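> A structural model of the following input is requested.
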Amino acid sequence: MSQNNSLTFEICTNQTNPEWDQFISGISSVCHEQSSVWADTMTLSGWNSARVIVKENDKIVCGAQILTIEIPFFGKFGYIQQGPCINSAGNDAVKLMVDQIKEFTKKNKLQFTTVDIAYNLKELPQITEDKDFSPHPDRLPPEAPITSTLLLDLTQDLDTIMAGFKSGRRKSIRSGLKHGLEIRTGTRNDIELLFDLIDQTCKRRDTKPLYPDISFLYKLWDMFAPNNWVVMHIAETDRQPVCASLSFTFGDTFRNSIWGWSGDYVHLNASDVIDWKTICWAKEKGFKYYDFVHLDTISAKAILAGNNHVTQKIKERPHYGSTFYKMRFGGDIIFYPGVYSYFPSKLKKHLFSFAAKFLLNNALVKRIIRSIRRKASHTT
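Have a look, this model is predicted:
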């Protein structure tokens, strides 16, 4: 531990850190991806982790969890997912944290460290820019997988929440509820069922699953479930699974993160029903917010701009359908502040930026990039 005036900082390299997890779980809208149990899960994909922690009077006030990975021929990289974490920290503490992220980058000989800034930190981009961070080069991994989301305020009563839905969404939910679809919470034994539903969904969409290895889901469950930081909901009819969702219940925000549907029983409106039931469940458990986790930003902006802006090209985007579906739930569209990176070497910054801009069409470079993305495939 080192000291800076009345503040102290430390670098924690423990695989898990209950004190850190307890601290961040008390921050409104904090993301589970900053927890040490998430970092432990990520070891399956080759990531290591460390935490820059700033304390005032021996109490944590801010910090950041940094995932690191080494790519052959390219070196080591750092990645701060949906962070950092700030609670009751003054400017001096935040600046000290940013300085120590830079020092960590240099001491560990990282090519660069990327910060995917959490949506509740609107003022942080200016602070990072003042500390030699700059917008992350386009197309250079790691690219932020989530740049916008939809939030529902669960402090409202359920009638008010539903009144904020588009009329068609309310009609679909009420119609689906009449069919008596059964919704139950799942256990570790249901992970194979969830994985199968995810696989079926991806095959219909002609996309690849975000979690292609079921062992990652088992590890995730084993790390989060003991603290009640994850829950699974399964919709069934006549004991046949129709769809399922896995959500993170970390902090004050319920995040509906992983979802799969068999494609059958379309008339049951299972998606509408399970989403409404999980909204009700999250409110009953005392969560303040319900996060739909991901919108396609280009599609979302076009939808917000009006029908004339929703072109056929927009409709053909892979996540247009899910974005349109989620936005029918009303709520607040949240755009993330941005992604910023610190490069210790200005020369390497120019080289990486040049590679991202001009070399990505090269066949060899494409193979290398695919390798990097496979390594990072479990980061969201």
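
> Going by C-alpha atoms from here, please, whenever you check contacts or count neighbours.
OK.

> Break down this protein into its helices, ranges please.
Assigned by DSSP state H, the helices in the chain fall at 18-25, 36-42, 91-107, 124-130, 158-163, 167-177, 191-205, 214-224, 270-284, 297-305, 312-315, 320-327, 346-354, 363-375.

> buried set for the last one?
Think helix 363-375. The neighbour-count check on helix 363-375 (16 or more other CA atoms under 10 Å) flags 368-369, 372, 375 as buried.

> And stretch 101-119, end to end?
End-to-end distance of stretch 101-119: 19 Å, with CA to CA, to the nearest Å as the criterion.

> That stretch: which residues count as buried?
Per 16+ other CA under 10 Å, stretch 101-119 contains these buried residues: 101-102, 104-106, 110-119.

> what does stretch 7-17 give?
7-12, 15-16.

> quick check, nearest of these to Asp58?
Nearest to Asp58, judged by CA to CA, of these is Thr8 at 7.8 Å.

> Not counting its neighbours along the chain, what's nearest the closest one?
Of all residues not flanking Thr8 in the chain, Lys55 sits nearest, at 5.2 Å (CA to CA, 6 or more residues apart in numbering).

> That neighbour reaches Asn4, doesn't it?
No. The criterion here is CA atoms under 8 Å, and Lys55 misses it with Asn4 at 10.2 Å.

> Neighbour count for these two, which is higher?
Set Lys55 next to Asn4 and count neighbours by other CA atoms under 10 Å: Lys55 wins out with 19 against 11.

> residues in contact with the more buried one?
Lys55 sits next to 7-9, 61-62 when contact means CA atoms under 8 Å, 6 or more residues apart in numbering.

> quick one: which of those sit in strands?
Under the assignment DSSP state E, these contribute 7-9, 61-62 to strands.

> want to try JSON lines for these, with distance to Ala89 as columns?
Compiled in JSON lines, the ones in strands among the contacts of Lys55 are given as follows (distance: CA to CA, whole Å):
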{"residue": "Leu7", "distance to Ala89": "10"}
{"residue": "Thr8", "distance to Ala89": "12"}
{"residue": "Phe9", "distance to Ala89": "13"}
{"residue": "Val61", "distance to Ala89": "5"}
{"residue": "Cys62", "distance to Ala89": "6"}
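
> one step back: switch the helices of the chain over to CSV; also include distance to Tyr340.
Output for the helices of the chain, formatted as CSV (distance: least, CA to CA, whole Å):
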stretch, distance to Tyr340
helix 18-25, 21
helix 36-42, 21
helix 91-107, 12
helix 124-130, 8
helix 158-163, 35
helix 167-177, 37
helix 191-205, 31
helix 214-224, 27
helix 270-284, 33
helix 297-305, 18
helix 312-315, 27
helix 320-327, 25
helix 346-354, 12
helix 363-375, 18
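
> before we go on, could you also do this sequence so I can check it against the first one:
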Amino acid sequence: MHSDIFSSSSSDNAVEGDLLHGCQDVDLSIMAADPEMWDRFVANAVGGDIVQTAAWARTKEGGGWQCYPVIAWGDGKILGGAQMLVRRLGPFATIAYIARGPLLVDPTSCTLAVQLLDALEHVANLQHVWHLIIQPPEGGDVIAQELKARGYTADAICVAPPATLRVDLTMDLDQILARMSSSRRRNVRQAETRGLNVRFVGHEAIATFHALHKATALRQGFRPVSRSYLKRQWEVLASRGLVFILMAYHKGLPLAAMWLTAFGDTITYRLAGWTGEGSSLQPGVACHWAAIKWGKERGYRWYDLGGIDRDLAALIAAELPLPLASSSSPAGFKLAFGGYPVLLPPAYQIGLRPAGRVMASILRSSCRRHPIVRTIIGSIRGR
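Okay, here's the model as predicted:
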């Protein structure tokens, strides 16, 4: 989508009028002044995340999603809001989700939370949405409480990680290394001394990154993100300094790479790619270490390792023993970097129509291989 995702059409005006009716405390509208203004609000809001920006919404357009922003205004300033992404799955079924939202300038405001959720559900009903998923932002306890009061259940497909690990970039490099496991510190030293060349690359390397990413997906048993989605992300975000590719070469050949986003005070590891070769060279570790040093040099506060299982994060936070299998898993790879565990809100879901309630029941049953579930997950994650 272009900048007009936040401007009105004739149908938008009709929706806006409906939203304003009966909402007298704040001015609720599906219009924002402009995308840049909204994105600045997101960057400074408690729990603000790149997935709530207008720029991110544009990356989803090619996958069939349409953005419906609902913005709360007061005294000419944004008080809160969310962008809801809506997609038709077929002739009749329509789904919608909100990742890391709604955002509130005052995250303790129950009144504004209620009004925003009323407005979002109203827009969802106008768009004939069957099934709605909302994953509140970090610090969004008021939102989560209101969702539960409305009958949402906290067992939806997560549209954003429910937990993560973050490396504190305000520490000096020796302190960051000291928090890592002894084996990871050894890996870092190996990566620095074995002839790897780690550097940032541009759009010309997207095809190479995608090939590396597909190799990782094949080994780990997940569906890779599509190359077309990566290209859309790059086209929209790179010029704003919001997306980067780090690639590790050995003797001129690419071995591993990472897809990163930068937003607010955080660098986030999004996707990985590795041929599976040259493991003794530690190309993946080299990429993470390069990202940590780069983020620190540029004044970022956190390096986010991209999400882990919420139960595992809870065990780490409680300093309890971890399952033995975790040490050899992708999560175990991240754990060795010594990041701080962060528990984030789970995703909530509700069926807004009878068929949507059936869909919610399917999702609630954890039938992750069901065609409906696979379609939803793939579409949300850019596959």
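
> For the residue nearest to Thr8 of the first structure, give its distance to Asn87 of the first structure.
11 Å.

> list the residues that contact both of the two?
With CA under 8 Å, 6+ apart as the test, Lys55 of the first structure and Asn87 both reach 61-62.

> contact partners of stretch 325-339 of the first structure?
Contact with stretch 325-339 of the first structure is made by 114-119, 121-122, 125, 135-136, 144, 146-153, 162, 164-166, 168-169, 292, 295, 297, 300, as judged by CA under 8 Å, 6+ apart.

> of the residues you listed, buried ones?
114-119, 125, 136, 144, 146-153, 162, 164-165, 169, 292, 295, 297, 300.

> In strands, which of those residues appear?
114-117, 148-153.

> Quickly name whichever of the residues you listed is closest to Gly78 of the first structure.
Nearest member of those to Gly78 of the first structure, counting by CA to CA, is Thr114, at 6.1 Å.

> Quick one: map that closest one onto the second structure.
Aligned by TM-score structural alignment, Thr114 of the first structure pairs with Ile133 of the second structure.

> List the contacts of Thr149 of the first structure.
Thr149 of the first structure touches 291-295, 333-335, counting by CA under 8 Å, 6+ apart.

> Who wins on neighbours among these?
Counting neighbours by other CA under 10 Å, Leu295 leads the contacts of Thr149 of the first structure with 27 neighbours.

> Tell me which residue of the second structure lines up with it.
Aligning on TM-score structural alignment places Leu295 of the first structure opposite Ile308 in the second structure.

> how close does the closest residue to its match other than its chain neighbours get to Val105 of the second structure?
If the residues on either side of it in the chain are set aside, Ile308 of the second structure comes closest to Thr164, at 5.1 Å by CA to CA, 6+ apart. From Thr164 of the second structure across to Val105 of the second structure, the span is 24 Å (CA to CA).

> what's the answer for Asp304 of the second structure, then?
As judged by CA to CA, Asp304 of the second structure and Val105 of the second structure stand 23 Å apart.

> go on, Trp294 of the second structure?
From Trp294 of the second structure to Val105 of the second structure the distance is 31 Å (CA to CA).

> So these two - more neighbours on which side?
Between Trp294 of the second structure and Val105, Val105 has the larger neighbour count (other CA under 10 Å), namely 18 against 14.

> Report the contact partners of the more buried one.
Taking CA under 8 Å, 6+ apart, we find Val105 of the second structure in contact with 45-46, 78-80.

> repeat that with 10 Å
41-42, 44-46, 72, 77-81, 112 (CA atoms under 10 Å, 6 or more residues apart in numbering).

> Which among those count as buried?
41-42, 45-46, 72, 78-81, 112.

> Closest to Ser239 of the second structure out of those residues?
Nearest member of these to Ser239 of the second structure, counting by CA to CA, is Val42, at 18.5 Å.

> OK, contacts around the most centrally placed residue in the second structure?
Residue closest to the average C-alpha location in the second structure (CA atoms, centre = their mean): Ala160, at 4.5 Å. Residues in contact with Ala160 of the second structure (CA under 10 Å, 6+ apart) are 49, 51, 98-100, 134-137, 306-307, 344-347, 380-381.

> please redo it, this time with the cut-off set to 7 Å
Contact analysis of Ala160 of the second structure by CA atoms under 7 Å, 6 or more residues apart in numbering lists Ala99.

> so how far is Glu138 of the second structure from it?
11 Å.

> and if you look at Asp168 of the second structure?
For Asp168 of the second structure relative to Glu138 of the second structure (CA to CA), the value is 17 Å.

> go on, Leu255 of the second structure?
From Leu255 of the second structure to Glu138 of the second structure the distance is 35 Å (CA to CA).

> Now flag whichever of the buried residues of helix 363-375 of the first structure is closest to Ser45 of the first structure.
When the buried residues of helix 363-375 of the first structure are compared against Ser45 of the first structure (criterion: CA to CA), the nearest one is Lys375, at 6.0 Å.

> which one is that closest one nearest to, not counting chain neighbours?
Ser45 (6.0 Å).

> again, but for Ala54 of the second structure
For Ala54 of the second structure, the closest residue by CA to CA, 6+ apart turns out to be Pro35, at 5.6 Å.

> Tell me if I'm right that that neighbour and Trp56 touch.
No. Look at Pro35 of the second structure against Trp56 with CA atoms under 7 Å: they stay out of range, at 10.7 Å.

> looking at the second structure, where would I find the counterpart of stretch 53-66 of the first structure?
Stretch 53-66 of the first structure maps onto residues 71-84 of the second structure, going by TM-score structural alignment.
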